[in-house]
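[1] the sequence isn't on hand, but the structure is:
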């Protein structure tokens, strides 16, 4: 499945003024990187893939629309899948994107 181009455009609108921003196709979607660190992506599986501070994983997962990303059957702290239903408004999208961008800014540039 290809990533949702409309969602990618909505993310782009949120992050457009972010310094050191780049876009890269990865993980079957379109990722937005800050300082070379992935912050958020329009996922090829739908919704968002989000990189966050691993210490905040428990508080952000809701088991309905927000889940830890799984790799090889293992849930990963610091990586979330956010369903489309959780980003229907620009305000909701902005809040999720802010988590990813904030964490990416905290990492050393690549």
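    Thanks, I have the structure now. The shown structure was predicted, so the numbers you read here are calculated from the model rather than taken from an experiment.

[2] from here on, contacts and neighbour counts on C-alpha atoms
    OK.

[3] which other helices and strands contact the host helix or strand of residue 59?
    Assigned by DSSP states H and E, residue 59 falls within helix 57-60. The contact analysis (3 or more CA pairs under 8 Å, 6 or more residues apart in numbering; DSSP states H and E) places helix 57-60 against strand 74-82.

[4] and the strands in this protein?
    21-26, 29-34, 37-42, 48-51, 66-71, 74-82 (DSSP state E).

[5] this is the comparison structure:
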């Protein structure tokens, strides 16, 4: 699946001038890496966000968030956020 360049541009803008963030193609989308770990990514129009295991339950309780189950199993500490969840 391709990724939305518009959504990726919004992520880039949010990081601003931070030089330690790297982009890497991953999962058919694009991931933004910090210290070698994905912190956020874009798959289609959807965000993939690392929230950590401690915040996972709270993140899932938010509107438009759902488990990140790319492999068929939920990845604890990561959520998908639908576009409505990060609209202007």
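    Arrived safely, thanks for sending. This one's a predicted model, so the numbers in the text were calculated from it and none came from an experiment.

[6] re earlier: residue 7 of the first structure is nearest to which of the strands of the first structure?
    Smallest distance to residue 7 of the first structure across those (CA to CA): 6.3 Å, for strand 37-42.

[7] quick one: closest of the strands of the first structure to residue 4 of the first structure.
    strand 37-42 (6.5 Å).

[8] now tabulate the strands of the first structure in a markdown table and tack on distance to residue 3 of the first structure and mean neighbour count.
    Output for those, formatted as a markdown table (distance: least, CA to CA, whole Å; neighbours: other CA atoms under 10 Å):
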| stretch | distance to residue 3 of the first structure | mean neighbour count |
| --- | --- | --- |
| strand 21-26 | 10 | 15 |
| strand 29-34 | 5 | 24 |
| strand 37-42 | 6 | 27 |
| strand 48-51 | 9 | 28 |
| strand 66-71 | 16 | 17 |
| strand 74-82 | 13 | 19 |
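
[9] mind putting those into TSV with distance to residue 103 of the first structure?
    Shown next, in TSV, are the strands of the first structure (distance: least, CA to CA, whole Å):
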stretch	distance to residue 103 of the first structure
strand 21-26	14
strand 29-34	9
strand 37-42	7
strand 48-51	7
strand 66-71	16
strand 74-82	10
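
[10] so which of the ones you listed comes closest to residue 105 of the first structure?
    So among the strands of the first structure, strand 29-34 is nearest, using CA to CA, at 6.4 Å.
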